[in-house]
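>>> A structural model of the following input is requested.
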Amino acid sequence: MKTQWNIFIAFFRVGMLGYGGGPSSIPLVHKEVVDKYKWMNDEEFGDLLALGNTLPGPIATKLAGYIGYRVSGLWGMINAVLATIIPTIILMIILLTSLSSIKEFDWVQGMTAAVIPVVGVMLAVLTWQFIEKAGKGMGWIPAVILGGVVFILLQFLSVHPGIIIGVLIVFALMKKDKNDQLDKQKEGDPS
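Now for the predicted structure:
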């Protein structure tokens, strides 16, 4: 029961504080799952985030569903997803009923403006952690080259991110298949 409570609280906090959508939720999920409860390590979280980004739909609910299932099975998954979406549902009902009457207040406009740099810093920290992981895993030169190529494709050539992700997945699968074949050849080679 304590595990279910921890899952609910962790993802409820993410749902309440993830102002700005999925990108702002990712560092919050990381903080809860990796740093606080230690349900995963950084590498596992990075792999999960990469996989979650290849699938359609909101990233926060995908992360919650997988992590909840991993920690506590089907009930953990249901608990985590509900904990993630309940704050949004409640806040949307409240805000939509009162938005037109409060959107002109300075404090509302200030709150909206202040969130942007906070989310930017949270994403920058998470980005740096992934850059470090890529540098350690692939080597710094290939990681920087791949990052530069992807940046050019996205920013200057306007290639859809889904196409880039798809191509990289196919490339990774082909490389894995080639490595598996080499491993089998080494096992079969008596020399």
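
>>> CA only for contacts and neighbour counts going forward, please
Will do.

>>> ok, and the closest non-adjacent residue to Ile26?
Counting by C-alpha to C-alpha, 6 or more residues apart in numbering, Ile26 lies nearest to Ala60, which is 6.9 Å off, once chain neighbours are set aside.

>>> what's around the one you found, how many residues?
26 (other C-alpha atoms under 10 Å).

>>> and after the strand or helix carrying it, which helix or strand comes next?
Ala60 belongs to helix 59-102 when elements are defined using DSSP states H and E. For helix 59-102, the following helix or strand on the C-terminal side (DSSP H and E) is helix 106-138.

>>> give the next helix or strand downstream of that next one.
Following helix 106-138 in sequence, per DSSP H and E, is helix 140-155.

>>> orientation of whichever helix or strand comes after that next one relative to helix 140-155 in degrees?
Using DSSP H and E, the helix or strand that follows helix 140-155 in sequence is helix 161-188. Relative orientation of helix 161-188 versus helix 140-155 (axes from the mean of the first three to the mean of the last three C-alpha atoms, to 10 degrees): 150 degrees.

>>> alongside the first, I'd like the structure of this one:
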Amino acid sequence: MLQTQTQLFMAFLRIGLFGFGGGPSMIPLVHQEVVKRHAWMDDEAFADVLAIGNTLPGPIATKMAGYIGYRVGGSLGALNAVIAVIGPIIIAMIALLGLYARHGDQRWVQGMGQGVVPVVMVMMAKLTWDFFTKSRASLGWLVTLVMGAIAGGLIYWLDVHPGLVIGAILIAALLRPESQQATSETNK
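Reported below is the predicted structural model:
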């Protein structure tokens, strides 16, 4: 129990320390810790948590930390993971806003934020590729590309909130009738 709580705290502390750029940049770090390093869940479960987390209000990093912490270590694990992920953020915000208030006109201060952007871009691209590969394996090329194009069109061109798009897909999946083959296999 103590070992699990320690692992949870350290995993989400690393995410909180290195998740520059906010929630979206933390998602690949959460994936690395939760799926690859500790194997607390597989890619499919992680994608489900991410999808459902995106449909709910609030920061994605704290929602994921709370759920994963609860799943791995119960109520104490949820509290532990949330504190670990937000602690460094709170301390960094206080320190950086103080620094910015004093030295905001300095080039080196302005360059700090700009220097992180390419790294976050690469992290998000890798996560996107991983999700594309998983989607292609389960749905096929055509369905993956069509769903991606429709979702992209709704989100970027029609300005539909991503949570609504994900929610609609989840509802459609829940309401989809089972195929005859799946029904006949479960009846055997």
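
>>> which of the helices or strands spans the spatially most central residue of the second structure?
The centroid of the second structure falls nearest to Ile27 when counting by C-alpha atoms, centre = their mean (3.4 Å). Using DSSP H and E, Ile27 of the second structure sits within helix 23-31.

>>> map Thr4 of the second structure onto the first structure.
Aligned by TM-score structural alignment, Thr4 of the second structure pairs with Thr3 of the first structure.

>>> same thing with Gln32 of the second structure?
Aligned partner of Gln32 of the second structure by TM-score structural alignment: Lys31.

>>> Asn41 of the first structure versus its match, what's the distance?
11 Å (C-alpha to C-alpha, to the nearest Å).

>>> could you do Ala83 of the first structure as well?
22 Å.

>>> and Ser25 of the first structure, by the same measure?
According to C-alpha to C-alpha, Ser25 of the first structure and Asn41 of the first structure sit 18 Å apart.

>>> who has more neighbours out of these two?
Ranked by neighbour count (other C-alpha under 10 Å), Ser25 of the first structure and Asn41 place Ser25 first, with 27 against 12.

>>> I'd guessed the more buried one sits against Arg13; true?
No. Shown here, Ser25 of the first structure and Arg13 do not form a contact pair, counting by C-alpha atoms under 8 Å, at 9.7 Å.

>>> thought Thr84 was touching the residue nearest to Ile26 of the first structure, still the case?
Yes. Here Ala60 of the first structure reaches Thr84: they are 7.2 Å apart, a contact under C-alpha under 8 Å.

>>> what stretch of the second structure does stretch 47-58 of the first structure fall on?
Mapped onto the second structure using TM-score structural alignment, stretch 47-58 of the first structure spans residues 48-59.

>>> so how far is the matching stretch off the chain centroid?
Centre-to-centre, stretch 48-59 of the second structure and its host chain are 8 Å apart (C-alpha atoms, centre = their mean, to the nearest Å).

>>> hmm, back to that, between the helix or strand following the helix holding Ile27 of the second structure and helix 23-31, how many degrees?
The helix or strand immediately downstream of helix 23-31 of the second structure is helix 43-55, counting by DSSP H and E. Between helix 43-55 of the second structure and helix 23-31, the angle comes out at 160 degrees (the same axes, to 10 degrees).

>>> by how much does helix 43-55 of the second structure deviate from the first structure on average?
Its aligned residues in the first structure lie a mean 1.5 Å from helix 43-55 of the second structure after superposition (mean C-alpha distance after the TM-score superposition for the first structure).

>>> what does that helix contact?
Helix 43-55 of the second structure is contacted by residues 31, 35, 60, 63-64, 131, 162-164, 166-167 when judged by C-alpha atoms under 8 Å, 6 or more residues apart in numbering.

>>> now that helix, how far from the centre of its chain.
That offset, for helix 43-55 of the second structure, works out to 7 Å (C-alpha atoms, centre = their mean).

>>> if we go by neighbour counts, what in it is buried?
Buried residues in helix 43-55 of the second structure, counted by 16 or more other C-alpha atoms under 10 Å: 43, 46, 49-55.

>>> and the angle from that helix to helix 60-103?
Per the same axes, to 10 degrees, the angle that helix 43-55 of the second structure makes with helix 60-103 is 60 degrees.
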